[in-house]
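Enquirer: quick check, what structure comes out for this input:
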Amino acid sequence: MKTVDAKHPIEFTVPASGVGSFYVQEDHRSNFYNHYHRHKEYQISYILKGRGSMLIGNLIQPFLEDEIYILKANDPHIFIKEGAEEEQIHAIHIFVAFDKLWSFFDLSELQPARDFFKNIDSSKKIEQDISLKIKAKFQELAKEEGIHKLMCILEVFQFLIAHEQDMHSLYSGLPESNFNDKVGVRINEVLRFSLANYDKEISIEEVSKLIHMTPSAFCKYFKKHTMKTYVTFLNEIRIEKACQLLINKATENISEVAYQCGFNTVVHFNRVFKSILNTSPTEFVNRHSAQALAK
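Expert: So this is what the prediction gives:
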């Protein structure tokens, strides 16, 4: 990874590097890599500790402990931790570089793994009830080298192939060509500001100043590169945060949730909630309560 020079924008493309054909990275620190980025390697990430929001393409959603993310090559993404600054995150990442490994995957025994990566149509998520079955193997990966590391990785591949039907798509519909380094830097600024201030009133004038544009130019720029308006994007962040509050029962008062997430009226909150999730907040709470009782 290149060292960031404070005088220049960050690199948008962040290639994985390291010793060996498969690069395994362990993050055990205060935060994830904190720039919106992409790389040519496929990335398989197990979240051992930490929670927050992730943006992939133009799709924002929460992430939780004991979830697995399979990120398709060149899908722009960022994990952003929530919680106290001193809280640690812990994640294990496997990076798969096909330009190094094509002859390895050409072995007939590895055809299922090659087909899995070749045919994956979008980035994916595996939820906790399934991912816990392979947790110990990811934990081993951080300690192993040589043939033992390779055997662990092959077991992870076998697990992914066996549970392909259990994966949730993270397809955002965002064309890869929409992004370059400069766009990544700007979107990163807008994303971070929005996540830090979603509970307040945010004007287009305020957010456009972040990336030194007029409001009109910013609206066109954001729509071009994310395929949605900034207002839609901000509302999706707010509804995602509202869902977390409702699921975690931080409050059972829907009016309070609405105001905590930046909506001025409950009527507006209900309308936006239904337009994004095709259900009302009350129906959402009832459904998740029923699912929790059924487990």
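
Enquirer: rest of the way, CA atoms for contacts and neighbours
Expert: Will do.

Enquirer: now L55: which helix or strand?
Expert: Per DSSP states H and E: L55 is located in strand 52-56.

Enquirer: what's the first helix or strand after that strand?
Expert: Downstream of strand 52-56, the next assigned helix or strand under DSSP H and E is strand 59-63.

Enquirer: quick one, that following strand and strand 52-56 angle?
Expert: Note on geometry: by axes from the mean of the first three to the mean of the last three Cα atoms, to 10 degrees, strand 59-63 and strand 52-56 are set 150 degrees apart in direction.

Enquirer: buried sites along the helix or strand containing V285?
Expert: Assigning secondary structure by DSSP H and E places V285 in helix 281-294. Within helix 281-294, the residues scored as buried using 16 or more other Cα atoms under 10 Å are 281, 284-285.

Enquirer: another for comparison:
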Amino acid sequence: MRIIPFKIPKTRNEFYHYQIDRLKCFYDKLHQHPEVQITYIEKGRGTLIAGDYTGRFAPGDVFIIGSSLPHVFKSDENDHLQQNRPSVGYSLYIDMKAWEQEFWKSNDTLAVAQFFHQCYQAYQCHVSLARQLACRLKRIGRVTGFKRTLEILGLLDMIYEHREKMHMLSDGGWLKIIPETEDTRMSRIIRFTLEAYHRPISLQEVARVANLSVEAFCRYFKTHTRKTYISFLNEVRIHHACRLLAEKEFTFSEIAYQVGFSNLSYFNRIFKRVTHKTPGEYALMLEKP
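Expert: Next comes the predicted model:
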């Protein structure tokens, strides 16, 4: 799995592409494209990697992925079988370069155009804004022609006007600067981690995956992600622990073991460091309506 330059299927005259994905699981290759992506998750759960952010996605979430930011929506294994339904997402891709016409240079539209043109980050929208954007993204699919254009303009205006209701997930600096020759190496590391997080992983093992010595691997990973590999691994484990807590089927000890921790006190400490809550506090939060 490498960072794939992904081509959005649109004609040369289009400044956007709208698509509805109904799949067994979402596209699971780490990829990037110059278009800004706005995605509403209607069905499906899994792990989102966007730049230096690793977290969960679930029904109701709306994400904004900045231009050229490497990302992947990796669906949970067997989620579509357990739920007996496919993953469903509504996505709008905006090509800001195609919008660099006089229309976007007017006083009325300049601020909105500049915001999206300079968008290289990843965001998650707060619940109230996500609900409104979800309705608009679905409505875009029900109209055509200039009405669709108006709906898209309304969507962009809503995002800009309520930008304080968006939580930044990644500032866009991570992975984007990785030379093309390094894409495969970083992708191998990420794929290996997502597949093996539930068991003990030594630095020696993951360094072999990257075909580097341990010392060179630690420098390489820290240089490109601005965090240690252990920090990244712990974040992946904790986000999977959050999913298990939501299922309410296991004790804290069982969850800690299932996501790769052999020590409950260490699991509790890392859980609070990542989520700013203890496992108990997080579980209580899930029970609130």
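
Enquirer: for the strand holding L55 of structure 1, give me the average deviation versus structure 2.
Expert: With mean Cα distance after the TM-score superposition for structure 1, strand 52-56 of structure 1 departs from structure 2 by a mean of 0.7 Å once superposed.

Enquirer: endpoint to endpoint, stretch 22-37 of structure 2 covers what distance?
Expert: 17 Å (Cα to Cα, to the nearest Å).

Enquirer: and the strands in the stretch 51-200 of structure 2?
Expert: For the stretch 51-200 of structure 2, the strands defined by DSSP state E, counting those that start in this stretch occupy 53-57, 62-65, 71-75, 87-94, 122-125, 166-170.

Enquirer: sorry, back to before: in structure 2, what residues pair with the strand holding L55 of structure 1?
Expert: Under TM-score structural alignment, strand 52-56 of structure 1 corresponds to residues 46-50 of structure 2.

Enquirer: give me the residues contacting that stretch.
Expert: With Cα atoms under 8 Å, 6 or more residues apart in numbering as the test, stretch 46-50 of structure 2 has contacts from 54-58, 65, 69-76, 122, 169-170, 239.

Enquirer: let's see it at 10 Å
Expert: Under the contact criterion Cα atoms under 10 Å, 6 or more residues apart in numbering, stretch 46-50 of structure 2 has outside partners 25-26, 28, 30-32, 54-58, 63-66, 69-77, 79, 121-123, 169-172, 174-175, 190, 194, 236, 239-240, 243.

Enquirer: show the buried residues in those residues.
Expert: Of the contacts of stretch 46-50 of structure 2, these count as buried by 16+ other Cα under 10 Å: 25-26, 30-32, 54-58, 63-66, 69-76, 79, 121-123, 169-172, 174-175, 190, 236, 239-240, 243.

Enquirer: grab the most central residue of structure 1 for me.
Expert: Geometric centre of structure 1, nearest residue: M54, 3.1 Å, by Cα atoms, centre = their mean.

Enquirer: the helix holding V285 of structure 1 - contacts with which helices or strands?
Expert: In this structure, helix 281-294 of structure 1 packs against helix 230-247, helix 254-260, helix 266-277, with contacts taken as 3 or more Cα pairs under 10 Å, 6 or more residues apart in numbering; DSSP states H and E.

Enquirer: check contacts around the closest residue to T225 of structure 2 other than its chain neighbours.
Expert: Leaving aside its chain neighbours, T225 of structure 2 sits nearest to W174 (5.3 Å; criterion: Cα to Cα, 6 or more residues apart in numbering). W174 of structure 2 is in contact with 50-53, 69-70, 121, 223-226, counting by Cα under 10 Å, 6+ apart.

Enquirer: tell me which of the strands of the stretch 51-200 of structure 2 lies nearest to V259 of structure 2.
Expert: Among those, the nearest to V259 of structure 2 by Cα to Cα is strand 53-57 (14.2 Å).

Enquirer: so what's the gap between that closest one and the chain middle?
Expert: Between the centre of strand 53-57 of structure 2 and the centre of its chain there are 5 Å (Cα atoms, centre = their mean, to the nearest Å).
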